[in-house]
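In: what follows is a protein structure lacking sequence information:
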């Protein structure tokens, strides 16, 4: 069978380096552990990363100061510890998502809203945007949804290490026909997938610099935000279905909700208003599960002209 995909989308050759083999063996080992053992590993690694990964801890601590000024320092530090625990658990659980048998994935990750909200669009070959902000259930949602949808596409930021990059790509493209679009190529390559009727799994809430971004509030602070969700939805008349993923620390399991398409989106008030609406949604979800947002990202890295840096 020939691969007619764009060269930047075609799967890379899998390296044979020791790092790739070691990482795959480690994640496969994670995937073969019991739920109880994985939870212990996540707690252990979370505690270690909180203490040892100091640059990321500083970024996350600063983000919490910006977004939760009403909390005292002790409360924010507890939230920071909980975040590193949740983040480490999501890494351990990729062993199940990427390498365990499919029935183990279904046991780990429950799914609701697919039948009524997404399946009819897939059956009609109607492309749509699956809006998936940066919560720790991000990979759980992607894996579980690709088990159900015959074909889909998502933007992907290549890892700097080719062995790590190959492992991540292999895991994320495991089920069915998944097209990974290099983020460096911009939004344009996504259009061929829109025309093919594929769902687009899109992450709306990263700071990619000043170019093309709008400064809209996130927890009351202007945050550089790419308005591509509203642009794609407006230009191609795409429904936008929020994907809400959460992790239950008590059970160690994830639940993914495919929510109904956003009503009247992007609306008549322009790109900035539509983009601010998405940020408000992400903020609301974050307040519901504050330890599970990706605080280790420098969400406020780019500042409006004349404003000092926040990190």
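Out: Perfect, thanks for sending it. Since this is a predicted model, take the numbers as computed values, not measurements.
In: for the rest of this, base every contact and every neighbour count on C-alpha atoms.
Out: OK.
In: what about the helices in this protein?
Out: 18-31, 35-52, 54-67, 73-99, 102-108, 119-123, 138-148, 162-172, 190-195, 228-236, 271-288 (DSSP state H).
In: nearest to residue 296, out of these?
Out: Among the helices of the chain, helix 54-67 comes nearest to residue 296, with 4.6 Å by C-alpha to C-alpha.
In: want to throw the helices of the chain into TSV with distance to residue 203 and mean neighbour count?
Out: Shown next, in TSV, are those (distance: least, C-alpha to C-alpha, whole Å; neighbours: other C-alpha atoms under 10 Å):
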stretch	distance to residue 203	mean neighbour count
helix 18-31	24	16
helix 35-52	24	17
helix 54-67	19	18
helix 73-99	17	22
helix 102-108	22	16
helix 119-123	20	15
helix 138-148	9	21
helix 162-172	14	19
helix 190-195	13	17
helix 228-236	9	17
helix 271-288	11	18
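In: for the stretch 201-311 of the chain, just list every one of the strands.
Out: If DSSP state E, counting those that start in this stretch is used as the criterion, the strands of the stretch 201-311 of the chain fall at 214-218, 221-225, 240-248, 253-258.
In: okay, now the one to match up with it:
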């Protein structure tokens, strides 16, 4: 798969040059990340006020300036994707038989999606970006990785078919769904799609969680099995499993708050109150909902 070593046991010059270039890119990434973050913060503050408000609600004791790193890492991840960078995926072998995946919008979301999609067949519901050039480029990257793209509405039959074909169906549950149900997310009601929970209840297929982060310039993804209990009653299962998806995100976001995209209006239009079907307060200790350690922060 790689280049053959020379007689002296050294990798060929092209391989050494590529490795050196990759190392240089990683070393320069923190500087570029900070620069991009400051440009957004001072000159192009798109959704800055919304992001700061969201961040302060969830983490009143933290500095909202950490959001500069959020935007910087997001932009640099697409630069690295363009340069061919990929993430190291831990636990990808768990997905070999297909199943249902809970995934979220970390700052290096597309690198994670494409890195997993190049190793196992993925099907995902997507809403293209409003920018036509960005939408074209991202769709091209995703399809080249073998990721099957479904429109966000009217595609559940195709998703069930994908599951029957042994593919992994990916649900990204950390964005607002205006026709969804209200469950707690960082202590506030958040409208969330019930479609993932309905599929879990109907099929009883394995459920996996994926999360991604950047570790000193290297992208990483962790896959884990989520042994969520499934109530027999459908309505109860829908609410409980949807709430578990939000607890999954919350536990991981708490380990590295800058690593999630706070720029979405996640809590808009939700009712002022909702019950916690899990009957627990958010722990806030960074523990995984499965008991496994959460990804480390940088």
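Out: Perfect, thanks for sending it. Worth saying up front: this structure is predicted, and the values here are computed from it rather than measured.
In: residue 246 of structure 1: which of the helices of structure 1 is closest?
Out: Per C-alpha to C-alpha, nearest to residue 246 of structure 1 of the helices of structure 1: helix 138-148, 8.8 Å.
In: give the aligned range of the closest one in structure 2.
Out: Mapped onto structure 2 using TM-score structural alignment, helix 138-148 of structure 1 covers residues 109-119.
In: what's in contact with the matching stretch?
Out: Residues outside stretch 109-119 of structure 2 that contact it (C-alpha atoms under 8 Å, 6 or more residues apart in numbering): 77-78, 81, 85-89, 92, 141-142, 145-147, 212, 219-221.
In: can you tell me how far the closest residue to residue 121 of structure 2 other than its chain neighbours sits from residue 144 of structure 2?
Out: Of all residues not flanking residue 121 of structure 2 in the chain, residue 167 sits nearest, at 5.2 Å (C-alpha to C-alpha, 6 or more residues apart in numbering). Here the criterion is C-alpha to C-alpha, to the nearest Å. By it, residue 167 of structure 2 lies 16 Å from residue 144 of structure 2.
In: looking at those two, which is more packed in?
Out: Shown here are residue 167 of structure 2 and residue 144; by other C-alpha atoms under 10 Å, residue 167 has more neighbours (23 against 13).
In: which one in structure 1 is aligned with the more buried one?
Out: In structure 1, the residue paired with residue 167 of structure 2 is residue 198, using TM-score structural alignment.
In: how about residue 78 of structure 2?
Out: Correspondence of residue 78 of structure 2 to structure 1, assessed by TM-score structural alignment: residue 91.
In: its match and residue 303 of structure 1: what is the separation?
Out: 30 Å.
In: got it, and residue 253 of structure 1?
Out: 37 Å.
In: please apply the same query to residue 59 of structure 1.
Out: 15 Å.
In: once you drop chain neighbours, what's closest to the residue nearest the centre of structure 2?
Out: The structure's structure 2 has its C-alpha centroid closest to residue 104; by C-alpha atoms, centre = their mean the separation is 2.7 Å. Spatially, and ignoring its direct neighbours in sequence, residue 104 of structure 2 is nearest to residue 172 (5.3 Å; C-alpha to C-alpha, 6+ apart).
In: please report how far the one you found lies from residue 48 of structure 2.
Out: Going from residue 172 of structure 2 to residue 48 of structure 2 by C-alpha to C-alpha gives 23 Å.
In: and for residue 154 of structure 2?
Out: 33 Å.
In: check residue 196 of structure 2 too.
Out: Here the criterion is C-alpha to C-alpha. By it, residue 196 of structure 2 lies 30 Å from residue 48 of structure 2.
In: next: residue 218 of structure 2.
Out: 27 Å.
In: repeat for residue 39 of structure 2
Out: Distance from residue 39 of structure 2 to residue 48 of structure 2, by C-alpha to C-alpha: 12 Å.
In: if we can go back for a sec, quick one: closest of the strands of the stretch 201-311 of structure 1 to residue 288 of structure 1.
Out: The nearest among those, by C-alpha to C-alpha, is strand 240-248 at 10.0 Å.
In: neighbours of residue 236 of structure 2, how many?
Out: Around residue 236 of structure 2 there are 12 other residues, counting by other C-alpha under 10 Å.
In: separation between it and residue 228 of structure 2?
Out: Taken as C-alpha to C-alpha, the span from residue 236 of structure 2 to residue 228 of structure 2 is 13 Å.
In: what does residue 80 of structure 2 give?
Out: For residue 80 of structure 2, the distance to residue 228 of structure 2 equals 35 Å [C-alpha to C-alpha].
In: now do residue 107 of structure 2
Out: Relative to residue 228 of structure 2, and taking C-alpha to C-alpha, residue 107 of structure 2 is found at 26 Å.
In: between those two, tell me which one has more neighbours.
Out: Set side by side, residue 107 of structure 2 and residue 228 show more neighbours around residue 107, with 26 against 16, by other C-alpha under 10 Å.
In: please name the nearest non-neighbouring residue to that one.
Out: residue 74 (4.5 Å).
In: before we move on, what about residue 260 of structure 2?
Out: Nearest non-adjacent residue to residue 260 of structure 2 (C-alpha to C-alpha, 6+ apart): residue 106, at 4.5 Å.
In: ok, the one you found - contacts?
Out: 211-213, 259-261.
In: with residue 24 of structure 1 instead?
Out: residue 167 are the contacts of residue 24 of structure 1 under C-alpha under 8 Å, 6+ apart.
In: so what corresponds to it in structure 2?
Out: So residue 24 of structure 1 corresponds to nothing, using TM-score structural alignment.
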